[in-house]
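Colleague: missing the sequence, but the structure's below:
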């Protein structure tokens, strides 16, 4: 083999082509039939390839041996002289985006940056792409392959958990003559695929080829949501995100970003997740994925299996945690053994056989349900078999004390006396320099009647009034003046309405920070100016502080409805990450996956200029906000 490679390289260096027949003549390689030299990828020895590979165009033996070689320059024609990829290429677009992002731990600072991704036309002027391509976008443009014209676009729906977004061109006739791409099924192992997109390194469409090498649940890079993903050995580079992955002329997935720095390994979001999102938005909003309400552990340990009386032919998982007020509360008990999910046998390691010889984590069957549907479990309790049905009543993140990453809005923060406070969410945890054990433990807790959101001191802007606290950061604040905190809004209002001389903040181990209230109010403007902070609180808290009094002035009959809103109420919070849509029309699925005329949406751009400094950071007690403490946490 080494001798063959050296001789082949020598001929190539001399600019000469070497044929298999020539190698056969010098006894280095057996004769190869012409059809064999056109294979896309050398087939593995295993004969269980799910789908036969499509023959590649005639090319040199070196080009044929690489399963990730770009195909954009290849000319493949059918007997009538047409390009079979032409229709696919016509439906692939480049997404140009300007994103406005914030510094998580210094959320008064923001920046705008340009980028690009890929997408595919799924119906008329509707485009499917990755959520991370469209998130935090203030300006979007779509450019189709083989065209120079760009069309301005907007976000219709965005599912951050699935890392998928649906865009719409503002020109309703932009792509009315383009044939939308059709969704296929979940591909099989070793099935040939082609990845279309616009990766970095050029402006034209790129096509790479490979095979499916792995199917399992993975943590999506965008939010860390654990969903089914497909690994392929085709090159997927920056800019490919959102582009279609094609097999047998149909879409089998959408390329997504990878958290692994490896060569010739890429990941795609398969069609089961795409179909889930398209079905999810039929009601005009993105609900996400439900949660059944309990956690279970594997039972591969022999001693554990003997203790719970499992026979050699019995398999399952042991329930070790049940969340309060969840669907499982009162129906599932700690010590139950889950043996089946939706009729599928659960193995001792927590997997389920979803195709002959292929296993996937059992939670995949929970992911495939929509909010509002029921899921069925078979359990063993004290040796007795039971069947229970649990409703997936609301998104899983509602059962988390620490909410997932948030997008499309400024992070919530409040500065008092130079101390910076924020609600604890995954963005904050990801930005910390190391995660304290106490904070890490909260990621496994659920909200309760006492607390629905945690408050954390993220940093201190050093000044004379906060001396001795300069080193404090990542502190969980449990109490304000001896009173427990329900959520961040409750914390904010407790400080705002306080009229005592000293405000005392306590952690769980009774560590205290004492702030002179009057001194903090007096010195705050200077501290903000010194550190270049343009506002002492985020825009959502500014809206609370500037909310109008309950008694609204009378409005003339001739006045338009908008006149009833006082000017002070205009700085409303940014669009929540889970709903980037204002009453869109239902979406139809599958062959025409998405409805053609969803209602207009509002995606207000984030401000690009600094906000004016608020001279009085804390309201006097007599004008404290009248809004009662919120019952739930701020929506991420």
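Modeller: Received, thanks. Every value quoted in this text rests on a predicted model; they were computed, and no experiment measured them. Residues are numbered from 1 along each chain as shown.
Colleague: C-alpha only now, for contacts and for neighbours.
Modeller: Will do.
Colleague: and the longest helix for the chain?
Modeller: helix 517-530 (DSSP state H).
Colleague: list the buried residues of that one.
Modeller: 517, 520-521, 523-525, 527-528 (16 or more other CA atoms under 10 Å).
Colleague: put this beside the first:
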């Protein structure tokens, strides 16, 4: 019902906009410059921020004084500015809604509420197909509109912004020259918004476009003021191409299906699917042995589009499966697992890392951004214990861990003499108190045992002691020097 009301409300807004639109969208009146200043936190020294940087992009003007941009444009933003290309008039803006997984965000002016009143809002055009002609709209530095024609070739479900999130993307061919440092470009079909160009390969002359279908899903979800986001199925799966494997699973000769190797707690599949199940159909769409279904427009697409890109959170999905050799049908609701519920945060934007310092020992909650500090090959170079925790979070969740706390580094102080080389150690207890998240570190630090902080780790050196009184004096000195010794929220 909520999905139905959202679609009706969103359609009404579009009809209302269409009724007052005379000339239709254009690069001159429907595209706005977005200038962002951003500053991320330092993950190694979490009490401070890194260097500030700027990003320039283009946004699509929407009804009701709003602007659509990619989420990449507003990551860790400290200041956002909208600029009219034709007059260079500017005003500040704020983020209304952002979904980093879908790579979409909506902005609105803050100081000048009527800033967009002379602009022409886009209508949405979801009707994309191979061979369609699209136009990428951008501007020269002097504000002159530039239109580049590109041709749709295919679509696929692929990584958009975060490597853990995959959504439908449309591929288009044709040379696109980025003008005036634009980071993202609105793409139009028949003067309606067909998508946002999110990446371009100059070598192959191929553009990747976040299509209007995903954009409309996002916009219709926020219209009632309560954004629920795209649902997560929450499984790991394997293809069923091997003949012996297929025989073991009791798959028929011309039958497809994917093998569920793992079910993630807290997501839609939990309590509905089981490891060992074979998914044959989703909402009457047959799934082949590679995990694809036949889309009526794009041909073969990953089945994840059926459970993430098309339905809304709260919608029901139907599946035909094989379980223990028996065929059965399932029906269950799709949900979105909040990022805060993950043992290891998959991403971290717009906030600093949670941390606590005891006498110079720095404790943090493990996150994927921290693992990426070990380089592009972090999956092989990061400490093995941390990688195992990332691959198998259920090992710790079953113990009651909300987050995985580690001692990331040691600041040389009088309290940490002899411990300077210790780093990236998973913490199990402090002063006898089990450490389930960073707040437990703060609580335990106030309860020393016989004047000592007793800190236990999962691996060598297993146990260390730090003088409590000396640690307290060191913390006060550090607070004067670096500003703060904890961030718990």
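Modeller: Received it, and whenever you're ready, just let me know what you need. As the structure is a computational prediction, the values presented were derived from the model and not from experiment.
Colleague: about what we covered before: just send the buried residues of helix 517-530 of structure 1 back as a markdown table, with distance to residue 490 of structure 1 too.
Modeller: Formatted as a markdown table, those follow (distance: CA to CA, whole Å):
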| residue | distance to residue 490 of structure 1 |
| --- | --- |
| 517 | 18 |
| 520 | 20 |
| 521 | 19 |
| 523 | 24 |
| 524 | 21 |
| 525 | 24 |
| 527 | 25 |
| 528 | 23 |
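Colleague: what's the following helix or strand after the longest helix of structure 1?
Modeller: helix 539-545 (DSSP states H and E).
Colleague: just how off-centre is that following helix within its chain?
Modeller: In terms of CA atoms, centre = their mean, to the nearest Å, the centre of helix 539-545 of structure 1 is set 27 Å apart from its chain centre.
Colleague: so who does residue 46 of structure 2 touch?
Modeller: 352-355 (CA atoms under 8 Å, 6 or more residues apart in numbering).
Colleague: nearest to residue 232 of structure 2, of those?
Modeller: residue 353 (24.7 Å; CA to CA).
Colleague: how about the secondary structure of that closest one?
Modeller: coil (DSSP: H, G, I helix; E, B strand; the rest coil).
Colleague: state the distance from it to residue 409 of structure 2.
Modeller: 14 Å (CA to CA, to the nearest Å).
Colleague: before we move on, the earlier item: how about CSV for the contacts of residue 46 of structure 2, with distance to residue 335 of structure 2 and neighbour count added?
Modeller: As requested, these are exported to CSV (distance: CA to CA, whole Å; neighbours: other CA atoms under 10 Å):
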residue, distance to residue 335 of structure 2, neighbour count
352, 27, 19
353, 27, 26
354, 27, 20
355, 30, 27
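Colleague: just send these back as JSON lines, with distance to residue 77 of structure 2 too.
Modeller: Output for the contacts of residue 46 of structure 2, formatted as JSON lines (distance: CA to CA, whole Å):
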{"residue": "352", "distance to residue 77 of structure 2": "13"}
{"residue": "353", "distance to residue 77 of structure 2": "16"}
{"residue": "354", "distance to residue 77 of structure 2": "19"}
{"residue": "355", "distance to residue 77 of structure 2": "21"}
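Colleague: farthest-separated two in the residues you listed?
Modeller: That would be 352 and 355, which, of the contacts of residue 46 of structure 2, are the farthest apart (CA to CA) at 8.9 Å.
Colleague: who touches both of these two?
Modeller: 46, 487.
Colleague: just give me the closest of the contacts of residue 46 of structure 2 to residue 379 of structure 2.
Modeller: Minimum distance to residue 379 of structure 2 across the contacts of residue 46 of structure 2 is 20.8 Å, recorded for residue 353 (CA to CA).
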